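[1] The sequence isn't on hand, but the structure is:
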């Protein structure tokens, strides 16, 4: 088997296993078909790790240049920070999803605006169009309380296109 054939096999297996692992992960997240997906997700996840190693090995030259890019470093830092948040909060028994949601809802309003809208100005316009007062609110939670609505309703308004 030549080098290019091995590369094609490694890449194809990586792509298809990614689809299966991603799909089963989403199904597990929403607790759909748990009896069927958990075991498949776990076992194919291990196979996926092996296939990724083969993929990296057979595509090392291209991967090496990719690993040296700043975007790779920044991506690694962001994913590590999120993973660390999940790990640290799971020891306390608090749900990591709740921690992340609360972090966004209690973050300074200007920071939250850029998550959900193109700019702070556009976010403010969306809120005004929905007849929500911003006044002295410092976070999405405060904004929701001020307007006697759910913070998720505020997020929904900010997320509209």
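    Right, received. Where do you want to start? If you're wondering where the values come from, they're calculated on a predicted model, not measured in any experiment.

[2] C-alpha only now, for contacts and for neighbours.
    Will do.

[3] List the buried residues of the helix ranked longest in the chain.
    Ranked by residue count, the top helix of the chain under DSSP state H comes out as helix 3-29. By 16 or more other C-alpha atoms under 10 Å, the buried positions in helix 3-29 come out as 7, 10-11, 13-14, 17-18, 20-21, 24-25, 27-28.

[4] Which is the succeeding secondary structure element to that helix?
    Sequence-wise, the next helix or strand downstream of helix 3-29 (DSSP states H and E) is helix 34-58.

[5] another one to put next to it:
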């Protein structure tokens, strides 16, 4: 019963079921508004030992309200530990655990990792980093953009060499 211009994919029965659940008190009471998503991501990505007591408490409250967020946070922390400790051999087990949960966004991440799994395992295991090279590439791209597309290769070469 939706019009072609409507963005709601459900029907009237879906709305009725939702409202019936609301009337029966099926929704948890919200004492305050949810934190901005960026803040919640920062809490999840930060080492637990470095979170302030207030941030840790708020993260715990958010995870209690949304169990999917708790599962995602666990997978993210496990991946971060794998990255930090250079334990790439644990990647297949981690991917199996992610696929066992109902988190479609992480399923697509696993699909992408599987495309080149050997390289990902090597990257998670190696102590070498391409960060310094990436920094130089970024610097050169900035110099190129400053030329507004008018600089030819000779001028760009002179600018790169004069800044090093």
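    Now that the structure is in, tell me what you want to look at. Just so it is clear, the structure is predicted and the values come from calculations on it, not from any experiment.

[6] so what number do they get for TM-score?
    Remark: TM-score between the superposed chains equals 0.28 [TM-score structural alignment, normalised by the length of the first structure]; 84 aligned residues with a C-alpha RMSD of 5.9 Å.

[7] State the distance from residue 69 of the second structure to residue 59 of the second structure.
    Separation of residue 69 of the second structure from residue 59 of the second structure (C-alpha to C-alpha, to the nearest Å): 10 Å.

[8] Check whether residue 158 of the first structure really touches residue 116, as I assumed.
    Yes: between residue 158 of the first structure and residue 116 there is a contact under C-alpha atoms under 8 Å: 5.6 Å.

[9] still on that earlier bit, dump the buried residues of helix 3-29 of the first structure to TSV, plus distance to residue 77 of the first structure.
    As requested, the buried residues of helix 3-29 of the first structure are exported to TSV (distance: C-alpha to C-alpha, whole Å):
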residue	distance to residue 77 of the first structure
7	28
10	27
11	25
13	27
14	23
17	25
18	22
20	26
21	23
24	26
25	22
27	27
28	26
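
[10] Please identify which of those is nearest to residue 76 of the first structure.
    Nearest to residue 76 of the first structure among the buried residues of helix 3-29 of the first structure: residue 18, at 18.5 Å, using C-alpha to C-alpha.

[11] and the gap between the closest one and residue 103 of the first structure?
    According to C-alpha to C-alpha, residue 18 of the first structure and residue 103 of the first structure sit 29 Å apart.

[12] Without its sequence neighbours, what residue ends up closest to residue 159 of the second structure?
    Leaving aside its chain neighbours, residue 159 of the second structure sits nearest to residue 143 (7.4 Å; criterion: C-alpha to C-alpha, 6 or more residues apart in numbering).
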